[in-house]
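Peer 1: with the input below, show me the fold.
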Amino acid sequence: MAEKLKVDTDEYYFRRPTKEDGGPVWELVREIGNLDLNSSYSYVLWCEVFAESSIVVEHKETQQIVGFISGFMHPEKEDTLFIWQVAVSSTQRGKGLATKMLLQLLEWNESVNFIEATVAPSNKPSNYLFLGLARKIHTNWKISDYFKTDHFPAKDEEHEEELLFRIGPMRKNKNKRMI
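Peer 2: All right, here's what the predicted structure looks like:
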């Protein structure tokens, strides 16, 4: 069983998710409203099966989950963490929480040399998040075409193309706490 790491800051607990977090994570994503909302089952499963490459943030005062990143190790690129969803409660935005979650995931997963994510061009917060991360950790980034609109079902008229962000290689500094 995976070790359930927990990092304590003044305002938050950063930790790996458990299956018990699946319901609250689903509620967080639903509350945010601008992410693709998957079934509650998928979040329970994700929090159980992909806990090693995902993170939840619990607000100390309210004990509510206010942040979540779902990620997985890319099956064809052993050193690449693929980020699927980044969720931050509207009450916690503007505090750098998404960046702190990504940095914590990198600290927990030392084998990660690259981060990848797909981002719609109109999703400015995610564009800024991933480019800002690359700048913060002083590494390279590459943005390329990935999913075109015709990859999505015709019924999904609102889904725009997704660009692939690739960030890395990571520079390792074992003596520095990232968050």
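
Peer 1: switch to C-alpha atoms for all contacts and neighbour counts from now on
Peer 2: Will do.

Peer 1: how about the nearest residue to the spatially most central residue of the chain, chain neighbours excluded?
Peer 2: When C-alpha atoms, centre = their mean is applied to the chain, the residue found nearest the centroid is Ile69 (3.1 Å). Distances taken as C-alpha to C-alpha, 6 or more residues apart in numbering place Val86 nearest to Ile69, at 4.5 Å, with adjacent residues excluded.

Peer 1: just checking, what packs against the strand or helix carrying that neighbour?
Peer 2: In this structure, Val86 sits in strand 80-88 according to DSSP states H and E. Packing contacts for strand 80-88, counted by 3 or more C-alpha pairs under 8 Å, 6 or more residues apart in numbering; DSSP states H and E, involve helix 22-32, strand 65-73, helix 97-108, strand 114-119.

Peer 1: tell me the most buried of these?
Peer 2: Highest mean neighbour count among the helices and strands packed on strand 80-88 (mean count of other C-alpha atoms under 10 Å): strand 65-73, with a mean of 23.

Peer 1: compare with the first, here's sequence two:
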Amino acid sequence: MTAAQADLQDRFLEMPEGLRIDRPEVADGAALWRIARDSRTLDLNSSYSYLLWCRDFAGTSAVARDGRGRPVGFVTGYLRPERPDTLVVWQVAVDAAYRGRGLAAALLDGLTARLARGGGPAPTVLETTVTPGNTASERLFASYARRHGARLEREVLFAAGLFPDGAHDAEVLHRIAPLPR
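Peer 2: Down below sits the predicted model:
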């Protein structure tokens, strides 16, 4: 990483109100599940899946902790097996008491900065899906693209009719590239 890239990444790591970004641990799974449940906007996965996520995908996920070490926000992600240069962001959620302070943006910036300096191949693409009308997520990922000087492309990835329960909106793929290395 060049000095300019390190400086750019350090600017994105400013945390609101003394919170810190960390890797999730299995013990954080229950708190992540509760934060997702209480968001009332995310598709809630089983509590078991959050435990697995904290075990198997901790390296590509991040948690924000308060002064006592309790999770107050998270981003879960993974590298696509067929495209290991692509970080897929699965969920981003922040506890209601900490919303509106830039924590979701700090989590995304912190995670991608950690991956860029992690010693392995750094992702050059970030992908996520957002349902139409989820304005907060649309703004979060558009501002991420702007801060990192990347393009943002959108296209429907999964049409509503593909979901077997019939009660799901389409999922629009947001593809952000290239990420700074």
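
Peer 1: about what we covered before: show me what the residue nearest to Ile69 of the first structure aligns to in the second structure.
Peer 2: Aligning on TM-score structural alignment places Val86 of the first structure opposite Val92 in the second structure.

Peer 1: over to Asn127 of the first structure?
Peer 2: Checking TM-score structural alignment: Asn127 of the first structure goes with Glu138.

Peer 1: list the contacts of its match.
Peer 2: Val130 (C-alpha atoms under 8 Å, 6 or more residues apart in numbering).

Peer 1: mean deviation, the strand holding Val86 of the first structure versus the second structure?
Peer 2: Comparison of strand 80-88 of the first structure with the second structure after fitting gives an average deviation of 0.4 Å (mean C-alpha distance after the TM-score superposition for the first structure).

Peer 1: would you indicate which residues of that strand are buried?
Peer 2: Under the neighbour-count criterion of 16 or more other C-alpha atoms under 10 Å, strand 80-88 of the first structure has 80-83, 85-88 buried.

Peer 1: output those in a markdown table; the columns should cover distance to Thr139 of the first structure.
Peer 2: What follows is these, written out as a markdown table (distance: C-alpha to C-alpha, whole Å):
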| residue | distance to Thr139 of the first structure |
| --- | --- |
| Thr80 | 15 |
| Leu81 | 15 |
| Phe82 | 17 |
| Ile83 | 17 |
| Gln85 | 22 |
| Val86 | 21 |
| Ala87 | 24 |
| Val88 | 24 |
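
Peer 1: His138 of the first structure matches what in the second structure?
Peer 2: Per TM-score structural alignment, His138 of the first structure is aligned with Gly149.

Peer 1: ok, its match - how many residues close by?
Peer 2: 14 (other C-alpha atoms under 10 Å).

Peer 1: am I right that it sits in a strand?
Peer 2: No. Gly149 of the second structure is assigned coil when assessed by DSSP: H, G, I helix; E, B strand; the rest coil, not a strand.

Peer 1: how about it, what does it touch?
Peer 2: Contacts of Gly149 of the second structure (C-alpha under 8 Å, 6+ apart): Leu179.

Peer 1: on that earlier part again, what sits against the match of Val86 of the first structure?
Peer 2: If you count contacts by C-alpha under 8 Å, 6+ apart, then Val92 of the second structure has 73-76, 104 around it.

Peer 1: farthest-separated two in these?
Peer 2: By the measure C-alpha to C-alpha, Thr76 and Ala104 form the most distant pair in the contacts of Val92 of the second structure, at 11.5 Å.
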